[in-house]
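Asker: build me a model from this:
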Amino acid sequence: MGTASASSRKADPRTPADVRAERAARNEGRPTLAFDGVTPYVAYTGVDVLLDLQHPRTREPAELSFIVTTQVMELLFVLIRQHWTAARAALEEDDVPAAIAALRRSTAAQDVLVQSWDLLATLTPVEFNRFRDALGESSGFQSYTYRHLEFLLGNRSPALARPHRRMPEVYAELRRALGEPSLYDAALRLLARRGLPIPADRVERDWSAPYEPDERVEDAWAEVYADDRPGNELFLLAETLLDTAERVTRWRERHLAAVRRSMGAKPGTGGSQGLAWLAQSVRRDVFPELWTLRTRL
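Answerer: This is a model prediction of the structure:
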């Protein structure tokens, strides 16, 4: 009895590829149509939960577009954060090729993020006004997933984590992010380890403070750009960082344009001056010395 039971529990010798091939043969090449319970697709993706998260508060059809677009952006924020975090870790480990690969994956997600504004491109002020009051004090500024991205870029202030202090896990993650080098900080630390003249106060500093441009950092990047051969991985890193930075600016510009088109210069729902506040964000360069260096070269 015990032997038979043990025998029945023997591992299936078939590989997953074998199982898939057998299933295809059994189905004569057609998709499986019968399942016990939900389909494996639903179980894996959680799409039933995902599609139950849209709850418009008005009868204005454009509100659904607004909600779906916002949720798509939030998912992309999560994906981009994963890539930027991986890139930062690779830089701290002196693995420049891995950092470049992670950043290139992130730019593909950033392109989709920028294009997602197209979903709201036709939102008129009249349509927006029909559901804007239903937002209450809700604002994209309150997105903690986006705040993580800004912290990774170096746009930091402990006050920016404060809106989330009533969410202990989220607040702890943001506070932890404030105490770690940003993506750009990690790049500068790498340059210093490679012998480039990065100032000591850029290698170790109060990471919670926002990054401030430094002409000496520009000098170090100038040395990198002096050797633009394809094999210079630091040059490739610099250009890939700028690819990332440019897409951040594009996203901010599209955000500004969308707000200007849908509500003009009215105050924002979250307490800001709306258009004027967003314009300040657009003017803030990401990885600033990589931009100012262009004039010098």
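Asker: only C-alpha atoms for contact and neighbour calcs from this point on.
Answerer: OK.
Asker: Ala245 and Phe287 touch, don't they?
Answerer: Yes - using Cα atoms under 8 Å, Ala245 is in contact with Phe287, at 6.8 Å.
Asker: looking at those two, which has the bigger crowd around it?
Answerer: Phe287 (22 against 19; other Cα atoms under 10 Å).
Asker: now do that one against Glu74, distance only.
Answerer: As judged by Cα to Cα, to the nearest Å, Phe287 and Glu74 stand 23 Å apart.
Asker: and Val282, by the same measure?
Answerer: Note on Val282: its distance to Glu74, by Cα to Cα, is 20 Å.
Asker: what does Glu289 give?
Answerer: Distance from Glu289 to Glu74, by Cα to Cα: 29 Å.
Asker: same deal with Glu218?
Answerer: Glu218 sits 34 Å away from Glu74, going by Cα to Cα.
Asker: settle it for me: which of these two has more neighbours?
Answerer: Of the pair Glu218 and Glu74, Glu218 is the one with more neighbours under other Cα under 10 Å, namely 21 against 18.
Asker: let's see this one next, to set against the first:
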Amino acid sequence: MNASETPEHIVHQEKAQLDFSRDMSYSDYLHLDELLGAQHPLSPEHNEMLFIVQHQTSELWMKLMLHELQAAIAHVAQDKLPPAFKMLARVSKILEQLVHAWDVLATMTPPEYSALRPYLARSSGFQSYQYRQIEFFLGNKNAAMLKPHTHRPDLLALVEAAYRAPSLYDESLRLLARNGLTIPTSHLQRDWTQPYQADPVVEAAWLTVYREPDQYWDLYQLGEKLTDLEDAFRQWRFRHVTTVERVIGFKRGTGGTSGVGFLRKMLDVVLFPEIWTLRTSL
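Answerer: Below is the predicted model:
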């Protein structure tokens, strides 16, 4: 410490460094006043805060997932695979976060949830427009899933855009075709709103990639990124149905679905079918 750096001078400097009145602060940048002020429990139940925060944070993670997923699809369409791989890997990691989030919600017991459930009215995660966009971008197209969003034309437009767009897998198959692999025209030029139908010719194309990884290294890597993504997505779905059954049993969902029965049917949905079936033939 030199002569000019008296203890009083150092304290003054530290106070100046801690003064954020003229600069953007951490709270300003993240809009924490709005973010942390967005929890408004409707019941007198202590556990409702857990329920709200669980779902709000899940929606934030889904916002990031959509950000990465849409960009990854665009990059695959433009043959820009290295950045697409990074984005798809990030989506898989986000899904890991969402899987572990169910562990926190599972600390809510059936009586605790039953006490706050009447205050939820018909609100349900089934109505999440971000989740529906994710499902559509991953290829699980179902026109009936547009209906829960018809009360909000602005949100319906977002969901419908994802519904009508080529999915991640659609763009992946187009990429295989651009690399000289045989993909049926029916899978390259089709109505993107229709559910994907597996095809043995598509499986044969992926088999070629997996049998000759040195020649098709980028496509081989893409196949594994898709596998990672669906693996993580399946775990998220499984953890969801298990948590719901643990907390509410087989009651109907607040949004009108059959609850656990509906969620179990979703476990049978395969997003990238030939990526999985080819493994039997290797």
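Asker: drop the TM-score for these two in here.
Answerer: After superposition, the two chains reach a TM-score (TM-score structural alignment, normalised by the length of the second structure) of 0.91; 273 aligned residues with a Cα RMSD of 2.1 Å.
Asker: helices or strands up against the longest helix anywhere in the second structure?
Answerer: Secondary structure of the second structure per DSSP state H: the longest helix is helix 217-248. Here helix 217-248 of the second structure touches helix 81-105, helix 110-116, helix 200-211, helix 260-266, helix 273-281, going by 3 or more Cα pairs under 8 Å, 6 or more residues apart in numbering; DSSP states H and E.
Asker: state the distance from the equivalent of Glu246 of the first structure over in the second structure to Lys93 of the second structure.
Answerer: Using TM-score structural alignment, the partner of Glu246 of the first structure in the second structure is Asp231. To Lys93 of the second structure, Asp231 of the second structure is 11 Å away according to Cα to Cα.
Asker: who's more crowded, these two?
Answerer: The residue with more neighbours, out of Asp231 of the second structure and Lys93, is Lys93; 16 against 13, by other Cα under 10 Å.
Asker: so the equivalent of the more buried one over in the first structure versus Arg250 of the first structure, what's the distance?
Answerer: Aligned by TM-score structural alignment, Lys93 of the second structure pairs with Ala108 of the first structure. According to Cα to Cα, Ala108 of the first structure stands 13 Å off from Arg250 of the first structure.
Asker: before we move on, what about Glu215 of the first structure?
Answerer: Relative to Arg250 of the first structure, and taking Cα to Cα, Glu215 of the first structure is found at 25 Å.
Asker: ok, now Ala90 of the first structure?
Answerer: Counting by Cα to Cα, the gap from Ala90 of the first structure to Arg250 of the first structure is 26 Å.
Asker: more crowded one of the two?
Answerer: Using other Cα under 10 Å as the criterion, Ala90 of the first structure and Arg250 rank with Ala90 on top: 21 against 17.
Asker: map Asp214 of the first structure onto the second structure.
Answerer: By TM-score structural alignment, Asp214 of the first structure lines up with Asp199.
Asker: state the distance from its match to Lys265 of the second structure.
Answerer: The value you get for Asp199 of the second structure to Lys265 of the second structure, if Cα to Cα is used, is 22 Å.
Asker: and these two? which has more neighbours close in?
Answerer: Ranked by neighbour count (other Cα under 10 Å), Asp199 of the second structure and Lys265 place Asp199 first, with 14 against 10.
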